[in-house]
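# I'd like to go over a predicted model; first the sequence, then the structure.
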Amino acid sequence: MALDPAFLEELRARTPIASVIGRRTKLVRSGRNWKACCPFHGEKTPSFYVYDDHFHCFGCGAHGDVISFVMQSEGRSFPEAVAELAGEAGLEVPRASPREREAEQRARGLSDVLDLVQAAWVRRLHAPEGRAGLAYLRGRGLSDETIAGFGLGWSGDGRGGLLNELAPHGVTPEMLAQAGLMRVDEDGRPKGELFFNRVTFPIRDRRGSLVSFGGRILGDGQPKYLNGPETALFSKRRTLFGMDRARAALRTARPRGAPPVELVVVEGYMDVIALHQAGFPGAVAPLGTALTSEQMEALWQMAAAPILCFDGDGAGQRAAVKAAETALPLLDINRTLRFCALPEGEDPDSLLRGQGSGAVAALLEGARPIGHVLFDLLTQGVRDPGPEQRAAVRRRLVEAAALIADKGLAAEYRSTLLDRFFETYRRRPGQGKRAGQGGQRGDGRQAGVSWPAGSAPAPFDEAAAAQERMRILTAILLRHPHILPEVEDAYCRLDLPPALARVRAAVMDLAASGDLTDAKALDRRLDEGGLAEERMAVVAARPLPMSLSAPDDLMAVDVVQEWWHFFALLNVRQFGEDIRLDTESLCAGTLDARSWASLRTRLLAWEALRRGDLTPGEG
């Protein structure tokens, strides 16, 4: 039974070969690939290697893709192996109708047409008519070897010369149109060559088969770059320029001591070609569109953490944001992305010509995981936001993390993004030491506190005292979680010890998801999350005063005020400076009602501290 090549390609892309082979034999990592003792012949030393899309045994010569492995290891026919893998991948095996069989034969014919066109365009590049195109490529720094290796060509003037040249081979206008090389009118009739007066770039699928072309016009014509349309052979969403060469480079063993080949996604044909020529053979590019989910799946078939390296301009930044949003639902613990920030106004080609391969190597080496750059990507252009803008930014960050299908990974991203949010937008410009980083004078007393004569406390361990106050602040929130919205900005700025930080992260996650209701429910959720020991250490290490640990309807004190009281003790000087700044904002009329309520509570705590109602030793 003949099957659609596109279906088989999709099946292979959706079926990681290492996981299928790993069911039959134990695989161990060998660089980017896997190795094992061959399941087809007895051996004690591994000679069976598994790559991203095929296997090969250097002992017995067994070789093939994931479909042939199932056939050989389970004794199945080709249709049976396809049906088994398709069922596991959630695909339905298409039934070949007479029309589909005819389409398959037509596709094979289109492949032959493309090969004939490629040969004609390469010949033209080196003929007098292609002189301008060849000069352009050499002027961009490409060697003749690179030009030949990528099969670059010249399309001619588009006045029928291509059709006349191919007619002796039986090529008709209809065949050229079906191959994506001629434009058609409203009735579908061919009406002129698509590519003319352009340098041509062959587009190949991951196996190296020619599927379409791209072209760059010389001069001021538009569009500058042009890709062939969708055809029976070419799917723009699934193809990356340079993918075949990058796959080969990633599979090839490197000399000892040589740096590994990195899979790098750039924006254009010339970027890819220039990088390959400069010794970066893992470069690929989408075809004039934003990265699609299908292209990302293809990238992860080649490498677990490809690098996205977009131009250092506004369009490049937007492309990076779009790529991140597309990737989030697809992330898991085994596949991610890294991002490489180019200098503003630069692309890889210009950087290579201006600063050399060393500059590019340094940028790639500094590529950062998506978890480290996602906050920056999602908050581009946000500067000193007001309350409404902060709320919008926070919502966007939480929604971005929620796109990740893996719930555990999504929770980690949400915590990381919210930590950055509070650190970035809730700390005032010019702020000194963060709360929790000290503030005591050299004699062990808090700076700025007026002590009654003769009542100075005995020296105590400052670090231990700071940690105890952080425990009290956390314990108050566990007993009275309803006050979190009033104090969360300050609480998230604290440099907590690891155990308290884990509790805080869980509390913030529950708050972000709307699961923060009452103290008993919070205790239960923390325990269910594996934090029972940490929670008990917070609330039972030293019990809170009765006024703070009692239920809300029995409280004898304002819990929020008392929380701020203990917070102030961590860094009295900074606490006073914050109050001064907010008071100035109030006088200037820039403080809203909610901010004034918060300021009033902190002022009361500040006054109590200055009166000595609570000494630093109490906690």
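Nice, I can see it. Worth saying up front: this structure is predicted, and the values here are computed from it rather than measured. Residues are numbered from 1 along each chain as shown.
# please count neighbours and contacts with C-alpha atoms only from this point.
Fine.
# for stretch 426-433, which positions count as buried?
426-427 (16 or more other Cα atoms under 10 Å).
# tell me the secondary structure for Pro202?
strand (DSSP: H, G, I helix; E, B strand; the rest coil).
# repeat for Arg159
Arg159 - assigned by three-state DSSP - is coil.
# counting contacts, what elements does the top helix by length along the chain pack onto?
Longest helix of the chain, by residue count under DSSP state H: helix 98-125. When contacts are defined as 3 or more Cα pairs under 8 Å, 6 or more residues apart in numbering; DSSP states H and E, helix 98-125 packs onto helix 131-139, strand 153-154, helix 161-166, helix 173-178, strand 210-217.
# in the last one, which of the residues would be classed as buried?
By neighbour count, with 16+ other Cα under 10 Å as the criterion, the buried positions of strand 210-217 are 210-217.
# okay, buried residues for stretch 229-245 please.
229, 231-245.
# among those residues, which one sits closest to Arg106?
Within the buried residues of stretch 229-245, distances to Arg106 taken as Cα to Cα reach their minimum at Ala232, with 8.6 Å.
# I figured that closest one was touching Ala107, is that so?
Yes: the criterion here is Cα atoms under 8 Å, and Ala232 meets it with Ala107 at 6.1 Å.
# next up, a structure to set beside the first:
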Amino acid sequence: MLTPQWLDELKSRITLSSLVQKTVNLQRAGREWKACCPFHNEATPSFYVNDQKGFYHCFGCQAHGSAIDWMIEQRGLQFMDAVKELAAEAGMEVPAPDPRAAERAEKRASLHDVMQAAQDWFVARLASDEGVGARRYLEKRGLSQRMIEQFGFGYAPDDKLAIKQALSQFDEAMLVEAGLLIAVDDKLPYARFRGRLMLPIQDARGRVIAFGGRILESRDGIAKYLNSPDTPLFDKGRTLYNIHRAGAASRKTERVIAVEGYMDVIALAQAGFEDVVAPMGTALTETQVELLWRMADKPVLCFDGDAAGQRAAMRAAERTLPLLRPGHSLQIVQLPAGLDPDDLVKQRGAAAMETLLARPKSLLDLIWEHEREAQPLTSPEDKAGLKERLLDHVAAIQHPDIKSLYKRELLDLYGRLAFPQREFKKREWTQKRSTNIIDFVEEKRRRDALKHSAALTKQEQYLRNRLGSALTAGLLRRPYLIPAHAADIFAIPEVELDPRLRLLIEAWQDGLELDPITMGAVLKTAGQELPKPEDYGRLRFTFVWPRASDDDAEKSLEKGVGLYAGLPEWKELLARVNASFEQDLRDEIYVEQQRLRAQVEDFLPSIRKLLVA
């Protein structure tokens, strides 16, 4: 027998839009997906899929259902066949037929009754004389009565047998199974929660499935927080605290915030942030990430600003990388050092929290910053270690496109750190107005110089573009020359670098040998191919020409790279000299201008020297 609870669990593990999208072209529509209905002909989309609510609905033909209904109606499967196929996709085992299944389902339902009775009793204890210390604690924390009632605060007396006596209408074994009593061999079962402020943990339907208890005063050897153990109702790795409230709120805000603990959730709720959840005192699990993605495509993880909070952020990142899929990621907000969300909103107000939430850090940025700061980068070995750690994270990503993009962006960041662009020294000029009289000859000389300089621009750029294409072709034809000229290549602005050449540079950075077979495989994987003659024009550069010797190719390529990277530097210096010349017509500035102009004008003859004879 398949119990309602088992079927609910199955549906919760299936992302309905991913299932429907296998046969229907869904398009984003806010928090939902839409398409033309697959059950009737229509020109305007009226078929919607809602992952948060777990159902599809057509406003035209009124087709409506869950993932199981979809498999039956769209795929034509029988109920059990649909369940088995979905269970296989979700990694669940279909329960075998068992005559005792109905009895277990009834028992499970009755555990909900046990938990609700316990919750009612804890709330009553808080309001009694026994709860005076707990009420003072709540007052000290600044919680309003509305928050106390909304989140169901209660109190567990410091008595080993009180709850067993209070819930005597239930079998003792059920109290043990619900996690309210601890059974020890040869001893009477006794209360798990004693002398603690109690918080109910609820499922997505708002039913109490577990409890969290906090001590009122710190005591050596006593854990500050104590959760229910895993039970038939409660699996801490598959549960998010406050999910039943945050789910509704997130549909309005199109956001969900995950914090570290219960009290953070409640503090933010009191400050007006209702779309907040928390894991159950453990690192964020894969299932919890999927639950968050049902509420928002990019949940915001908000961690304390201490070292433990930073470690928690990285653990969440590592758990999430293999799960990444298009449009779904995580955003991270790290609070100021020494503050948790409760401290922040109390000391700086809700506006400070809104400001942080408006500037979250991406998952990629978190990984880069964490690994960059993890160890000193004072030697080549340190920098190589950074690259290795970054690539280890990339290797965890399963989606091929996302993996490729993460690799490229992280290696771009690494390249700018490990191979910074070279800075050239710029000569400083003293702008001192000449005392000479500007006569007709000098004025004409100035105008001619500026005019000639401007006239070169288009021609220079045209020739430089052809040289750049030829350099790419030469390096692609002779990739073994890349390592020798890596520094010069990195000095070329990224926007001018052919994507094929960047792919080979990345492959070399990854430790691959740049032989023709590897090069072809790298380019083919990225959908690229070797350059054709038309890619670099008719100029037959030595470093491109197939019959050129390796020695000639290497020498001419070195000159070509220098020319390509050097022209912008010469032009910048020439522009500065021209600007000085407008103000100061001294002969020495004129001489410098002519020298630089000659260097720029030598660009074309120098290119010709690189051509095959």
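That came in fine, so what should we check first? Because the structure is a prediction, the values reported are computed rather than measured.
# once they're superposed, what TM-score comes out?
Overlay of the two chains. TM-score (TM-score structural alignment, normalised by the length of structure 2): 0.78; 552 aligned residues with a Cα RMSD of 3.9 Å.
# re the thing from before, the longest helix of structure 1 against structure 2, how far on average?
Average distance, helix 98-125 of structure 1 versus aligned residues of structure 2 after superposition (mean Cα distance after the TM-score superposition for structure 1): 2.1 Å.
# now that helix, how far from the chain's geometric center?
37 Å (Cα atoms, centre = their mean, to the nearest Å).
# how about stretch 329-345 of structure 1?
4 Å.
# what range in structure 2 matches it?
Residues 322-338 of structure 2 are the counterpart of stretch 329-345 of structure 1, counting by TM-score structural alignment.
# could you give me the buried positions within the matching stretch?
322-325, 329-335.
# filter those residues down to the ones in strands?
331-334 (DSSP state E).
# ok now do Gly213 of structure 2, which residues does it touch?
Residues counted as contacts of Gly213 of structure 2 (Cα atoms under 8 Å, 6 or more residues apart in numbering) are 193, 196-199, 225-227.
# same question, Leu328 of structure 1
By Cα under 8 Å, 6+ apart, Leu328 of structure 1 lies in contact with 400-401, 403-404.
# and the buried ones among these, selectable in PyMOL?
Remark: buried members of the contacts of Leu328 of structure 1, expressed as a PyMOL selection using 16+ other Cα under 10 Å:
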select buried, resi 400+401+403+404
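# among the contacts of Leu328 of structure 1, name the ones in helices.
Reading helices off these with DSSP H, I get 400-401.
# any chance of a markdown table for the contacts of Leu328 of structure 1, columns distance to Ala465 of structure 1?
Below are the contacts of Leu328 of structure 1 laid out as a markdown table (distance: Cα to Cα, whole Å):
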| residue | distance to Ala465 of structure 1 |
| --- | --- |
| Ala400 | 38 |
| Ala401 | 36 |
| Leu403 | 41 |
| Ile404 | 40 |
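# for Phe179 of structure 1, grab the count of nearby residues.
Check again: residue 179 of structure 1 is Ala, not Phe. Neighbour count for Ala179 of structure 1, taken as other Cα atoms under 10 Å: 27.
# then the one 3 residues further on?
Here the number of neighbours of Met182 of structure 1 (other Cα under 10 Å) works out to 22.
# hmm, it is touching Leu162, no?
No: using Cα under 8 Å as the test, Met182 of structure 1 is too far from Leu162 to be in contact (10.4 Å).
# Gln277 of structure 1 -> structure 2?
Using TM-score structural alignment, Gln277 of structure 1 lines up with Gln270 in structure 2.
# enumerate every residue touching that match.
143-144, 147.
# mind listing which of those residues are in strands?
Per DSSP E, the subset of these in strands is empty.
# name the nearest residue to Gly158 of structure 1, sequence neighbours excluded.
Leaving out its chain neighbours, the residue that sits closest to Gly158 of structure 1 by Cα to Cα, 6 or more residues apart in numbering is Phe196, at 4.5 Å.
# need the helices for the stretch 201-350 of structure 1, in chain order.
243-251, 269-277, 293-302, 314-327, 348-355 (DSSP state H, counting those that start in this stretch).
# as JSON lines, the ones in strands among the buried residues of stretch 322-338 of structure 2 with distance to Pro99 of structure 2 would be great.
Formatted as JSON lines, those follow (distance: Cα to Cα, whole Å):
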{"residue": "Gln331", "distance to Pro99 of structure 2": "48"}
{"residue": "Ile332", "distance to Pro99 of structure 2": "49"}
{"residue": "Val333", "distance to Pro99 of structure 2": "51"}
{"residue": "Gln334", "distance to Pro99 of structure 2": "52"}
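# ok, Cys67 of structure 2 to Glu290 of structure 2 distance?
Not quite, residue 67 of structure 2 is Ala, not Cys. Counting by Cα to Cα, to the nearest Å, the gap between Ala67 of structure 2 and Glu290 of structure 2 amounts to 16 Å.
# and the two? Which one has more around it.
Between Ala67 of structure 2 and Glu290, counting by other Cα under 10 Å, Ala67 is the more crowded of the two (23 against 20).
# and the counterpart of the more buried one in structure 1, what does it touch?
Using TM-score structural alignment as the criterion, Ala67 of structure 2 maps onto Val66 of structure 1. The neighbours of Val66 of structure 1, taking Cα under 8 Å, 6+ apart as the test, are 12, 15-17, 20-21, 53-54.
# rerun that using 7 Å as the cut-off
12, 17, 54 (Cα atoms under 7 Å, 6 or more residues apart in numbering).
# how about the nearest residue to Gly237 of structure 2, chain neighbours excluded?
In space, Gly237 of structure 2 is closest to Thr285, 6.0 Å off (Cα to Cα, 6+ apart).
# from what I see, that neighbour and Asp235 are in contact.
No: using Cα atoms under 7 Å, Thr285 of structure 2 makes no contact with Asp235, being 11.4 Å away.
# which one of the helices and strands packed on helix 98-125 of structure 1 lies nearest to Phe567 of structure 1?
strand 210-217 (62.8 Å).
# with distance to Leu125 of structure 1 added, can I get the helices of the stretch 201-350 of structure 1 in JSON lines?
Supplementary listing: those in JSON lines, determined by distance: least, Cα to Cα, whole Å:
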{"stretch": "helix 243-251", "distance to Leu125 of structure 1": "22"}
{"stretch": "helix 269-277", "distance to Leu125 of structure 1": "17"}
{"stretch": "helix 293-302", "distance to Leu125 of structure 1": "31"}
{"stretch": "helix 314-327", "distance to Leu125 of structure 1": "31"}
{"stretch": "helix 348-355", "distance to Leu125 of structure 1": "22"}
